[in-house]
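Q: What follows is a protein structure lacking sequence information:
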């Protein structure tokens, strides 16, 4: 265990509720720290239900291709906490992370604060001490009351596609959820709006108009679409004729368009636009695993894939991706949290699956058991079996189909376990 691991374990105990949406505790701690959030480089603040991470990765790739230094904050992490904080392009060093966490812990002085809040404060503190040109800030949950929403004047806000998720915290209608996401929009700050359902778009645009925030919405001020063997982006300034995104899936074209619309507002060049779609890296989004113990277990004739999508919109995007791949029997290994709409996630995937093996997510308190996931999957119209572990599930599949395409899916937390287990 590293020093930062020990500190992170202690921070988990400072507030009994994992999620408790309010900004009061965050404002208190940031004031005690000397307001580091006011001293960080210009912020591009990103909210939405799906596509936040991919969009952020493409914006970062584009900015860095132009020689700019970029801080980035994202959550959750997959294999190591350090993934959440990038300082001028590089993952935060262990010594810096441990020192920054300890400083926040000492200043907080044992007062109630959630894990996400205090670690977000630590990220702001780290960002304030390292020079950079931009800070990419991904919302953790919602937007209006998210711990990241303490930036008074971001350079730009971005709303990726909004769909139903986290209803216990954000509301059970699309309009309510969109209102929470739109809470990051600030007065006279341009907002990039990804493709949205009509109900969500109306809420977001009303919020932006009320704050005199310039609107740059898909289908109005910009568009992106597949074109021959690549994609095209177009807005009032001009056209970018680009390769397809290197992140796999048709939905990545809309994520790329959103990133390009943001980059256009930041004065990006043609070279930066190309880099955004061809150089972005974002693990566990339809990621092909090519080496490691689990790949060895699957054997040379099988394919092993990993995806962290976990809500109905994520299931639809994944189903479209599978439909576009070369035909091959696809066997799913699925583990999900008990806060998710499992049937809604699985329903679009069912027609593309030759089989499904349900597992629990190792080490996760809120995991569904393998049997519970199996029962939800059955309700979605797909017969399923269970396994005790990802390795056992892979073994069961390749015993019957050595040429299988195996897709491990259902949760970013499961994806993180797989990446750690696979080395």
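A: Thanks, I have it. These numbers come from a predicted model, not from an experiment. Numbers count the residues shown, from 1 in each chain.
Q: drop to CA atoms for contacts and neighbour counts, all remaining ones
A: OK.
Q: Okay, helices next: where are they in the stretch 1-150 of the chain?
A: Applying DSSP state H, counting those that start in this stretch to the stretch 1-150 of the chain gives helices spanning 3-11, 24-32, 52-65, 94-108, 115-128.
Q: Can you convert those helices into a markdown table and add a column each for mean neighbour count?
A: Formatted as a markdown table, the helices of the stretch 1-150 of the chain follow (neighbours: other CA atoms under 10 Å):
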| stretch | mean neighbour count |
| --- | --- |
| helix 3-11 | 16 |
| helix 24-32 | 16 |
| helix 52-65 | 26 |
| helix 94-108 | 17 |
| helix 115-128 | 24 |
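Q: okay, those helices in JSON lines with distance to residue 193 next?
A: Listed next are the helices of the stretch 1-150 of the chain as JSON lines, based on distance: least, CA to CA, whole Å:
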{"stretch": "helix 3-11", "distance to residue 193": "35"}
{"stretch": "helix 24-32", "distance to residue 193": "27"}
{"stretch": "helix 52-65", "distance to residue 193": "12"}
{"stretch": "helix 94-108", "distance to residue 193": "33"}
{"stretch": "helix 115-128", "distance to residue 193": "25"}
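Q: Which one of those helices lies nearest to residue 385?
A: With CA to CA, the closest approach to residue 385 among the helices of the stretch 1-150 of the chain belongs to helix 52-65: 31.7 Å.
Q: Other residues contacting that closest one?
A: 46, 69-70, 72, 74, 89, 136, 138, 160, 247, 252, 255-256, 258-260, 262-263, 268, 271-277, 279-282 (CA atoms under 8 Å, 6 or more residues apart in numbering).
Q: One more to weigh against that first structure:
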């Protein structure tokens, strides 16, 4: 008797259904959703998030707040770090292997041999799971852009959220902040409220113009809500009043903004009591995460080992701020990136806070930048000391041999972060 294929085998088949990894259109998604009897129409109330940076952290904080109120929450995010199951959270729990395998089988059968991208078909599978599992809320994070993203199929969400918009994925979304903001603002729906995080002025103008056309009530940072820190506390204020809260569990000055965006979203949903839990209970791996145990940590010895998946110039800037605010310690980066990214733009702000960089290629990724090219880009960005390594483990050994008490940050890509988490057990 032949054993039924598991989720990895089915996901592998799904990768072959369309020659392009990214091909932005909604036509294929609508066709498949119709074949599945339109699960997008039967979802628990949807909170839809788009933006360049901070989507995952903001979503995690909103989820933490809602779950602390006793609500069951579905959540969809991408990409995953270690296992695909991370993308689909059903009523608070990661989807099981058996449930995922059955779900993917049904979705693959409904699609048949028709062309569809991996992200599109797996998004349809997630929507099917959410529609069939009771919950109070559905959190949907866009994969790329917004207007033509496969998640943008819900006619009337309860709320939309736009996190900071910056330059990234220009080959798909446009070369300017204005063009990219237009794609992100494509998730706005007529009459549906939208919470807007801090934005470049050019991006905000685009978002506000589209909101005006659609009659969208906006809650904009700096106009309708404010967030800052005072004496190791997070201070949030809007027309409903002022909140004095603990600092977010997630590290970095950018997480203050993400926490404020999450709190504004919860208050827009009438969940005023969930603000503190949103900041203090959220957990989101590979966002300036300190690794505390595992084989890579053992290899690092007395060195600190950190992990971050940011990969564009704005992420590099906030990462540099975060590192600069930590207690002083020699800092060395282990960096691997994809060839779709602005490597010099990402690394330039980090050159001022790190003493050296070990470049690695990302294992198993066709679009990885060769380690030698990343090392050259690092020198162009201002790093005086760069070298290449065959692996993260080799880089850790090389760094700790010279600087036993270093602060080591593995960075540059969520895909590299995922490999590091798997290597670390």
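A: Arrived safely. Worth saying up front: this structure is predicted, and the values here are computed from it rather than measured.
Q: Superposed, what's their TM-score?
A: TM-score for the superposed chains, counting by TM-score structural alignment, normalised by the length of structure 1: 0.99, backed by 421 aligned residues with a CA RMSD of 0.8 Å.
Q: List only buried entries from the contacts of helix 52-65 of structure 1.
A: 46, 69-70, 72, 74, 89, 136, 138, 160, 247, 252, 255-256, 258-260, 262-263, 268, 272-277, 279-282 (16 or more other CA atoms under 10 Å).
Q: still on that earlier bit, strands - which of the contacts of helix 52-65 of structure 1 land there?
A: 46, 70, 72, 136, 138 (DSSP state E).
Q: tell me the two of these that are most distant?
A: Farthest pair in those, by CA to CA: 46 and 70, 14.6 Å.
Q: Closest to the centroid, which residue in structure 2?
A: residue 56 (3.7 Å; CA atoms, centre = their mean).
Q: Quick one: map it onto structure 1.
A: Under the alignment by TM-score structural alignment, residue 56 of structure 2 pairs with residue 53 in structure 1.
Q: ditto for residue 226 of structure 2
A: Residue 226 of structure 2 maps onto residue 223 in structure 1, by TM-score structural alignment.
Q: Do I have it right that its match meets residue 234?
A: Yes. Counting by CA atoms under 8 Å, residue 234 is a contact partner of residue 223 of structure 1 at 5.5 Å.
Q: Residue 153 of structure 2 maps to what in structure 1?
A: Checking TM-score structural alignment: residue 153 of structure 2 goes with residue 150.
Q: got the residue ranges for the strands in the stretch 101-250 of structure 2?
A: 137-141, 159-162, 194-196, 218-220, 225-230, 233-238, 241-246 (DSSP state E, counting those that start in this stretch).
Q: start and end residues in structure 1 for the last one, please.
A: What it means is strand 241-246 of structure 2. Residue span in structure 1 matched to strand 241-246 of structure 2, by TM-score structural alignment: 238-243.
Q: buried residues in that stretch?
A: Buried residues in stretch 238-243 of structure 1, counted by 16+ other CA under 10 Å: 240, 241, 242, 243.
Q: And for stretch 382-392 of structure 2?
A: Within stretch 382-392 of structure 2, the residues that qualify as buried are 382, 383, 386, 387, 388, 389, 391, 392, counting by 16+ other CA under 10 Å.
Q: Among the residues you listed, which ones are in helices?
A: residue 392 (DSSP state H).
Q: Report the separation between the nearest residue to residue 342 of structure 2 once chain neighbours are set aside and residue 348 of structure 2.
A: Beyond its immediate neighbours in the sequence, the residue positioned closest to residue 342 of structure 2 (CA to CA, 6 or more residues apart in numbering) is residue 312, lying 6.4 Å away. Here the criterion is CA to CA, to the nearest Å. By it, residue 312 of structure 2 lies 11 Å from residue 348 of structure 2.
Q: And the two? Which one has more around it.
A: Applying other CA atoms under 10 Å to residue 312 of structure 2 and residue 348 shows that residue 312 carries more neighbours, namely 25 against 20.
Q: got the contact list for the more buried one?
A: Each residue near residue 312 of structure 2 by CA under 8 Å, 6+ apart is listed here: 167, 168, 341, 342, 343, 345, 346.
Q: what's the answer for residue 349 of structure 1, then?
A: Residue 349 of structure 1 neighbours (CA under 8 Å, 6+ apart): 315, 316, 318, 319.
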